[in-house]
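J.: The following block contains a protein sequence and its predicted model.
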Amino acid sequence: MDTRQLLTDAVQRVGQGVHRLVQGADEALLSYRPDPDANTVAWLVWHLTRGQDAQIADVYGLEQVWTSGGWSKRFGLPFSQGATGYGQSSDEVAAVRVDPQLLLGYYDATQDVTLARIAATSDADLDRVVDTRWDPPVTLGVRLISIIDDDVKHLGQAEYVKGLAQRAGS
């Protein structure tokens, strides 16, 4: 197994998890909050997708799927087009109320771009520095692992919230 196969497998596992989580969910489950400031399943999936989309676009010099695919307009969220969820308020989290198929469509479109870029990435490419604001500077390989790590954490959080929602009868 080579590096591309490992990265591809990790990204595909996140996608499978997103589909298991969202498939068949209704808006009540997706917007459930165990307390007034908790993140929702919808927000967590939107946020993990926005993070992946923004970072993949940045390191590969692409336009984000959020804008190039018209997802920003379809979601119609009441905050800036560039928002990824980082640092958002409780009210902004609550504003992410979307149809499950829309959420999955955006995730799938983002995953398609991510997987295409990974397929075109050589092992030598992984050593390319993509962010000099850190010490040591961040390479493409480290950034890809960071994206996957962040996605896995948010997916786990969303699965936990879904379980709480189901126990509460949502």
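T.: Structure received.
J.: C-alpha from now on. contacts and neighbour counts both.
T.: Will do.
J.: So which bits of the lengthiest helix in the chain are buried?
T.: Longest helix in the chain, counting residues (DSSP state H): helix 140-167. By neighbour count on 16 or more other Cα atoms under 10 Å, the buried set for helix 140-167 is 140-141, 143-144, 147-148, 151-152, 154-159, 161-162, 164-165.
J.: Likewise for stretch 62-80?
T.: For stretch 62-80, a neighbour-count test (16+ other Cα under 10 Å) marks 64, 65, 66, 71, 72, 75 as buried.
J.: try stretch 88-98
T.: In stretch 88-98, counting by 16+ other Cα under 10 Å, buried: 93, 94, 95, 96, 97, 98.
J.: Between the buried residues of stretch 62-80, which sits nearest residue 126?
T.: Set against residue 126, the nearest of the buried residues of stretch 62-80 by Cα to Cα is residue 64 (20.6 Å).
J.: who's in contact with that closest one?
T.: By Cα atoms under 8 Å, 6 or more residues apart in numbering, residue 64 lies in contact with 53, 54, 56, 57.
J.: also this one, for the comparison:
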Amino acid sequence: MNVADLLTDSFGRVAAGIPAVLEGLDETQLGLRVDGEANSIAWLVWHLTRVQDHHVADAFGGNQIWTSEGWAERFGLDLPVEDTGYGHGPAEVAAVRASGQLLAGYHAVVAERTLSLVGGLVDDDLDRVVDERWDPPVTLGVRLVSVIDDDTKHLGQAELVRGLLPG
């Protein structure tokens, strides 16, 4: 297994889990917050997708699909267009309402782009610095592992919330 295979497998597992966590749920169920303030499935899937979109676009020097392909308008959220969900409190979490079809569609497009980009990587690519605002500077490898970590944590949280839904 090479680095491209490893990253493709990792991001592919997240992409495969998204439809399953959304399947058969309506917008009310997707927006349910188990304690009134917890993250909803809709917020978790939207956030993990926004972070992946933002970070992958930045790391590879491209545009975010959220803005460049009209997904921000399709969602119509009452949030700043550049928002990814970092630092959201209860009010911002509540503002993320969407259908499963919309959430799955956005994630599918982001995942497709991500898989296309990581599928061509070689070991040396991972050492390229993509963010100098940190000490030490962040490499492509560190950034991609961070996105995978964030994605898998939030997908697992969404799966937990789904398991707690009534009915």
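T.: Cool, the structure landed. Treat the numbers as computed from the prediction; the structure is a model and nothing was measured.
J.: Ignoring the adjacent residues along the chain, who's closest to residue 99 of structure 2?
T.: Computed as Cα to Cα, 6 or more residues apart in numbering, the closest residue to residue 99 of structure 2 that is not its neighbour in sequence is residue 27, at 5.0 Å.
J.: ah, wrong one, I meant residue 5 of structure 2
T.: residue 119 is the one closest to residue 5 of structure 2 (Cα to Cα, 6+ apart), at 6.8 Å.
J.: which residues of structure 1 fall in strands?
T.: Along structure 1, counting by DSSP state E, strands occupy 129-131, 138-139.
J.: so what does the first one touch, helix or strand wise?
T.: Going back to what we said before, that points to strand 129-131 of structure 1. strand 138-139, helix 140-167 (3 or more Cα pairs under 8 Å, 6 or more residues apart in numbering; DSSP states H and E).
J.: for that strand, which positions count as buried?
T.: 129, 130.
J.: Measure the mean distance from it to structure 2 post-superposition.
T.: If you overlay the two and look at strand 129-131 of structure 1, the average distance to its match in structure 2 is 1.2 Å (mean Cα distance after the TM-score superposition for structure 1).
J.: Contacts made by that strand with the rest, please.
T.: 59, 137, 138, 139, 140, 143.
J.: of these, closest to residue 42 of structure 1?
T.: Of the contacts of strand 129-131 of structure 1, the one sitting nearest to residue 42 of structure 1 (Cα to Cα) turns out to be residue 143, at 24.5 Å.
J.: and the gap between the alignment partner in structure 2 of the closest one and residue 93 of structure 2?
T.: By TM-score structural alignment, residue 143 of structure 1 lines up with residue 143 in structure 2. Applying Cα to Cα, to the nearest Å, the value for residue 143 of structure 2 to residue 93 of structure 2 is 25 Å.
J.: possible to save the contacts of residue 64 of structure 1 as CSV with distance to residue 127 of structure 1 and neighbour count?
T.: CSV is the format used below for the contacts of residue 64 of structure 1 (distance: Cα to Cα, whole Å; neighbours: other Cα atoms under 10 Å):
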residue, distance to residue 127 of structure 1, neighbour count
53, 21, 25
54, 20, 19
56, 16, 25
57, 18, 18
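J.: Tell me the one among those nearest to residue 85 of structure 1.
T.: Nearest member of the contacts of residue 64 of structure 1 to residue 85 of structure 1, counting by Cα to Cα, is residue 54, at 11.1 Å.
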